[in-house]
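Peer 1: one predicted model, sequence on top.
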Amino acid sequence: MEAVPILLVLFVALPWIILHYVTKWKTSATITSDDEVLLEELYNLAKRLDARMDTVERLVASDNPDFRPARLIADSESDNQQLRELEQLIAEKKGASR
């Protein structure tokens, strides 16, 4: 009679617990649609802030010829290429979701 509860624990409860947490682990590893929206908003904010920084640096440079921008390379082509690729991925993602 003592074997029945042990067998239930071994063959029912233990696999259920393991499968339950494996399922939780797999679902938590994915990015949600809310996360994607937040990432896109942050990306757009970063682009606007970068444009503002360029404007401020141009204004300060026009007033002070000795001014050196804090950023190493402003408007770098390699950075712009990566941004274009990212924007293309975002556009493809939006097109696929519609």
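Peer 2: Yep, it's here.
Peer 1: CA atoms for contacts and neighbours, from now on please.
Peer 2: Fine.
Peer 1: now L10, what's its secondary structure?
Peer 2: Under DSSP: H, G, I helix; E, B strand; the rest coil, L10 falls in the helix class.
Peer 1: for the helix or strand that contains L14, give me every contacting residue.
Peer 2: Using DSSP states H and E, L14 sits in helix 14-28. Residues from elsewhere that reach helix 14-28, judged by C-alpha atoms under 8 Å, 6 or more residues apart in numbering: none at all.
Peer 1: in that helix, what counts as buried?
Peer 2: By neighbour count on 16 or more other C-alpha atoms under 10 Å, the buried set for helix 14-28 is empty.
Peer 1: after that helix comes which helix or strand?
Peer 2: helix 33-63.
Peer 1: tell me the centre residue of the chain?
Peer 2: Centre of the chain computed as the mean C-alpha position; nearest residue by C-alpha atoms, centre = their mean is L39, 5.1 Å away.
Peer 1: want to compare, so here's the second one:
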Amino acid sequence: MDEILIPIVAIVALFIVFPGMIFHYITLWRKQKTLMPDDERMMEDLWRSARAMERRIETLESLLEQSEADSPRRPPRSSRPTFDD
């Protein structure tokens, strides 16, 4: 009986169990490539925060330009030295 059982188990494992495991993990891998709903919500919140920060920065820049235009003793912003390395 053992002489017949071992080859049958080996064939079933080789042609059914191993491919099934491989396809199972491929499916999990593909599912993880997409964004989860929590990730999408987090990205949307980050996008809104970035847009709000961009609007605030634009407002600050326009206020700075107005104050520079009102103050004649300061050189224009474009002629100031920059410290970029």
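Peer 2: Arrived safely, thanks for sending. These numbers come from a predicted model, not from an experiment.
Peer 1: TM value for the aligned chains?
Peer 2: Superposed pair, TM-score by TM-score structural alignment, normalised by the length of the second structure: 0.69. Supporting alignment: 68 aligned residues with a C-alpha RMSD of 1.5 Å.
Peer 1: returning to what we had before: what do we get in the second structure for the residue nearest to the centre of the first structure?
Peer 2: In the second structure, the residue equivalent to L39 of the first structure is M43, according to TM-score structural alignment.
Peer 1: contact partners for its match?
Peer 2: Not one residue lies near M43 of the second structure by C-alpha under 8 Å, 6+ apart.
Peer 1: that one and A50 of the second structure, how far apart?
Peer 2: Using C-alpha to C-alpha, to the nearest Å, one obtains 10 Å as the distance from M43 of the second structure to A50 of the second structure.
Peer 1: run a quick neighbour tally on the corresponding residue of the second structure for A29 of the first structure.
Peer 2: Matched to the second structure by TM-score structural alignment, A29 of the first structure sits across from K33. Neighbourhood size, K33 of the second structure [other C-alpha atoms under 10 Å]: 8.
Peer 1: need the contact list for K33 of the second structure.
Peer 2: Neighbours of K33 of the second structure in contact, by C-alpha under 8 Å, 6+ apart: none.
Peer 1: ok, so what distance separates it from D39 of the second structure?
Peer 2: As judged by C-alpha to C-alpha, K33 of the second structure and D39 of the second structure stand 12 Å apart.
Peer 1: for L63 of the second structure, same thing?
Peer 2: For L63 of the second structure, the distance to D39 of the second structure - C-alpha to C-alpha - is 36 Å.
Peer 1: same deal with P19 of the second structure?
Peer 2: As for P19 of the second structure, its distance to D39 of the second structure is 31 Å (criterion: C-alpha to C-alpha).
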